[in-house]
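Novice: Sequence and predicted structure below; questions after.
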Amino acid sequence: MNFNKNFIWGCATSSYQIEGAANEDGKSPSIWDTFTKQPFAIHDGTSGDVACDHYHRYKEDVQLLKNLGVNAYRFSLSWPRLISYTCEKGVIKGTVNEKGFEFYNNLIDELLKNGIEPWITLYHWDLPQALEDYGGWRNRDIMNWSYDYAAEVAKRFSDRVTHFFTINEMPMVLAGYIGWAAPGLNCTQKDHLKIIHNMLLSHGMMNRALHANAKKDIQVGCAHNGLGHFPATDSKEDYDAFVKAMNCIEGNPNAYAPMPGSGKIQMDSLIYYLDPIHFGKYPEQAFEIFKDQMPEIKEGDMEIISTPTEIQAINIYEGRPIASGSAPGVKDDGWHIVPFKPGKDITAAKWPITPKSMNYYFKFISDRYKKPVYVSENGMSNADIVSADGKCHDSQRIDFTSKYFEELSKGIESGADVRGYFHWSLLDNFEWHHGYNERFGLVHVDYETLKRTPKDSYYWYKEIIAESRNK
């Protein structure tokens, strides 16, 4: 596999999914604290109130990282653990929670003491409920709230942390406004496009705040997610079709797939989100397709959004094969998605296993945006159990990750500037609206006893990392 000695090997987690301590040490409620209490919102009726209890067990979890041999750990900050909000005479005022900052300071110090570089994500979906009460991502003022939050983070942590991601998976933040994620609202497409614009503005303001308050050189980017499409065959025609599909911003928000002629935003479109960040403008087709649904773009907005970033991160799990020619009943754009055959390999979450997503997709991103790229999430849900021998044998995850690594290596060999990989996830955890039904971790968590049991894939990944460094 084509990974050099300087390649970053890591694991990733997020605050609400592992920390627990939902009501401790001054933490205020998040939108997920609220959403999980709604009837039928979560498939198994659970919440992240305790989760993996990482808040109290972070030292144990850092030792798991150290023994694994990773040199980086991507984790997110719980915004409502750090700042609480009140409204005074129509003005939103934030108050710093020192106990929250103390927790992350301790975590950062513990990581560094064990030779692990902390990579921080500022926002991984757990918005303070108070800000949602004031409109949340629907309110343009969130760009200012984001700036203040990021500035405080930079002042406290940038003496030891050099890599920051602003927002994780903007498309999945948007999912909270189509009904099935927090805050559980159903909004119009016009609202969706406005929310995306507000997120992009907030990304730009976080970026500015981090750089303006950093105590040393830092690198900033966002972590985007999307379907990693790939050509159905090695033919030039299918490759050209793949490029056309990647440039399509239309789609069915409930299908996670392009749909030319639909007139609907493709929820996880790559270029609709990233072109404004890297090029300072929305794709021209957006104005042709969405017309008066496009958000109001005020003077200076695109300059804020396109504040220069140093890196680009991508969360990738699956994709679709793209072939030339049109599909029946669909606008002829010279490409179509090839349906999977019956019996296609899938994960426990019923996501298709598509290793080629790691090859062509990252080459496309690298060529288009000319920034170093990091795989900020990749992994699979598996039906993992602790066997009678006290071990967790997850050969499917090893097979999955090995195949994805092989294709990622091919992409790097063909010119994709991919410099690091963060496995999702270190721990089994609260998997959002699925509750605890999906296990993505390299480490099994017994949710009754909270016992951690490294899986076979943990030890396999440890070998891969060691082999890479010994080249």
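Specialist: Cool, got the structure. Since the structure is predicted, the reported quantities are computational estimates derived from the model, not experimental observations. Residues are numbered from 1 along each chain as shown.

Novice: CA only for contacts and neighbour counts going forward, please
Specialist: OK.

Novice: pretty sure Leu77 is touching Ile18, no?
Specialist: No - counting by CA atoms under 8 Å, Leu77 stays clear of Ile18, with 11.4 Å between them.

Novice: What segments of the stretch 301-450 of the chain are helices?
Specialist: 301-305, 360-369, 395-413 (DSSP state H, counting those that start in this stretch).

Novice: can I get these in JSON lines with distance to Gly48?
Specialist: Shown next, in JSON lines, are the helices of the stretch 301-450 of the chain (distance: least, CA to CA, whole Å):
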{"stretch": "helix 301-305", "distance to Gly48": "32"}
{"stretch": "helix 360-369", "distance to Gly48": "33"}
{"stretch": "helix 395-413", "distance to Gly48": "25"}
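
Novice: Second structure follows, compare the two:
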Amino acid sequence: MANIQFPQDFVWGTATASYQIEGAYQEDGRGLSIWDTFSHTPGNVFNGDTGDVACDSYHRYEEDIALLKRLGVKAYRFSIAWPRIYPQGTGELNEKGLDYYRRVVDALLAAGIEPCVTLYHWDLPQALQDKGGWANRDAIAAFTNYAETVFKAFDGKIKQWITFNETWCVSFLSNYIGAHAPGNRDLQLAVTIAHNCMVAHGEAVKKFRALGIQGEIGTTHNLYWFEPYTTKPEDVAAARRNRAYNNEWFMEPTFKGTYPPFMVDWFRAKGAEVPIEPGDMETIAQPIDFIGVNFYSGGFGRYKKDEGLFDCEEVQVGFDKTFMDWNVYPDGLYKVLSWVKEEYGDVPIYITENGACYDDELTADNRVHDARRADYYKKHFIQCHRLIESGVPLKGYFAWSLLDNFEWAEGYRKRFGIVYTNYETLERHPKDSYYFIQQVIKDNGFEA
């Protein structure tokens, strides 16, 4: 039995996102977001579900912070809803929106929990979308203005900032695949939006530095570990394209100020060009204090002509699957973060999301016996320990998610929480995985 022990300064946390938990979508001056529009459009979200109420965390945040305190976390990652701060995206500031987050931040600090804040977790003000959204470069200035407002309001209280969550989802998933708001299916649009969001990230970092804000700033990319099924050159190339779609396309600009040439060529052959303006790449590559990595899965691929965007088909190799039909691949976490260190140096890394969706049931004892989720976490914690022991600068881990919540296009049928949400009563019930993580945090380790 190996004793897995973490460094004393390792940051244990959990994470949520504004639209997924807050509800109160028309309260206290909040404007509409693209997710309000998307979820209220029939056919976009399973069962017609919306985030109108979600977990009602807007009114129940104290209860949620009490759950965090019981869990023992050092930090809590949550996002600020842009439409609560600027209902129209720009223009008039909504002080009631800032006041809500002041209450949340103060309650966290009183509980001894550090707030880690994401500025953009997908709830773009609909008023900006009506003007072209992220495809319109005016959104960059609007975002920078919003970021400046929040930086100033919380300087000294929030020490860790994340500009964007999963730019791949904001761009490709939402505007090429069309699965998320605003639901477009246009490759050029997706490539443009990916670029503009990364420029907006860089501008926010520049603003953070210029203002002299206390603390650290970074961004979060969702990385996926995709390997070739064989050593055949065509399989290696296909798998690399598929991996670069999530990884290099976003990491290379962030750290090196360039796009991978082989991907630029591939997208060009598909009719999409990156709309780079003078100074953009320098802006994107502003030095950051850490990189956030969201990791859920990985897989194996091989060349198949006309299969998807990259002539690559995934090969099933017998992985266990979560209820999202995602491969459970803990070793992929070790591989992808080792790759980050190898490619981009000793930048501090936080796992800003990792977790699993299963078909949970509340039993008569008001518990959820989610042994598979607890096992998922345990296996990924082991990989975190391997990484640290191998010299990878992994500084913290945020479990996704604190609560079962609005799972985007899947509505409420997919549960990622370590706390069960009863969507009829809004009662919260900690699951077995919650108590497993609680013990890991208490001991700062476990017996493997």
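Specialist: Right, received. Where do you want to start? As the structure is a prediction and not an experimental result, all values here were calculated from the model.

Novice: TM between them?
Specialist: Once superposed, chain against chain, the TM-score is 0.91 (TM-score structural alignment, normalised by the length of the second structure); 436 aligned residues with a CA RMSD of 2.5 Å.

Novice: Which of the helices of the stretch 301-450 of the first structure sits closest to Asp61 of the first structure?
Specialist: helix 395-413 (20.5 Å; CA to CA).

Novice: In the first structure, what stretch matches stretch 160-169 of the second structure?
Specialist: Stretch 160-169 of the second structure corresponds to residues 163-172 in the first structure, going by TM-score structural alignment.

Novice: Which of the helices of the stretch 301-450 of the first structure sits closest to Val62 of the first structure?
Specialist: Among those, helix 395-413 comes nearest to Val62 of the first structure, with 22.1 Å by CA to CA.

Novice: about what we covered before: can you put the helices of the stretch 301-450 of the first structure in CSV and add mean neighbour count and distance to Arg138 of the first structure?
Specialist: Formatted as CSV, these follow (neighbours: other CA atoms under 10 Å; distance: least, CA to CA, whole Å):
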stretch, mean neighbour count, distance to Arg138 of the first structure
helix 301-305, 21, 16
helix 360-369, 20, 28
helix 395-413, 19, 37
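
Novice: And the ones you listed: which comes nearest Thr449 of the first structure?
Specialist: Going by CA to CA, the one of these nearest Thr449 of the first structure is helix 395-413, 24.0 Å.

Novice: now what about the closest one, what contacts it?
Specialist: 1-3, 353-360, 362-363, 379-380, 382, 418, 456-457, 460 (CA atoms under 8 Å, 6 or more residues apart in numbering).

Novice: if you set the cut-off to 6 Å instead, what comes out?
Specialist: Outside helix 395-413 of the first structure, the residues that touch it by CA atoms under 6 Å, 6 or more residues apart in numbering are Met1, Asn2, Pro355, Lys356, Met358, Asn359, Ser457.

Novice: Quick one: work out the angle between it and helix 360-369.
Specialist: Relative orientation of helix 395-413 of the first structure versus helix 360-369 (axes from the mean of the first three to the mean of the last three CA atoms, to 10 degrees): 40 degrees.

Novice: what about helix 395-413 of the first structure, how far off from the second structure?
Specialist: Compared with the second structure after fitting, helix 395-413 of the first structure deviates on average by 1.3 Å (mean CA distance after the TM-score superposition for the first structure).

Novice: what's that helix aligned against in the second structure?
Specialist: Counting by TM-score structural alignment, helix 395-413 of the first structure falls onto residues 371-389 of the second structure.

Novice: Quickly note the distance from the nearest residue to Phe319 of the second structure once chain neighbours are set aside to Glu234 of the second structure.
Specialist: Spatial nearest neighbour of Phe319 of the second structure, chain neighbours left out: Asn327 (5.5 Å); criterion: CA to CA, 6 or more residues apart in numbering. Going from Asn327 of the second structure to Glu234 of the second structure by CA to CA, to the nearest Å gives 23 Å.

Novice: and if you look at Val205 of the second structure?
Specialist: Taken as CA to CA, the span from Val205 of the second structure to Glu234 of the second structure is 39 Å.

Novice: Looking at the two, which has the bigger crowd around it?
Specialist: Neighbour comparison, Val205 of the second structure and Glu234: the larger count goes to Val205, with 29 against 16 (by other CA atoms under 10 Å).

Novice: before we move on, back to that, pull the distance from the match of stretch 160-169 of the second structure to the chain's centre.
Specialist: Centroid separation between stretch 163-172 of the first structure and its chain, computed with CA atoms, centre = their mean, to the nearest Å, is 6 Å.

Novice: Ok, stretch 276-283 of the second structure next?
Specialist: 25 Å.

Novice: same thing with stretch 114-127 of the first structure?
Specialist: 11 Å.

Novice: Over in the second structure, find the residue span it aligns onto.
Specialist: Under TM-score structural alignment, the match for stretch 114-127 of the first structure is residues 111-124.

Novice: Name the residues of the matching stretch that come out as buried.
Specialist: By neighbour count with 16 or more other CA atoms under 10 Å, stretch 111-124 of the second structure contains the buried residues 111, 113-124.

Novice: try stretch 184-198 of the second structure
Specialist: 184-185, 187-198.

Novice: ok, of those, which one's closest to Asp64 of the second structure?
Specialist: Nearest member of these to Asp64 of the second structure, counting by CA to CA, is Cys197, at 30.7 Å.

Novice: And the closest one, what's its match in the first structure?
Specialist: That one, Cys197 of the second structure, aligns with Met199 by TM-score structural alignment.
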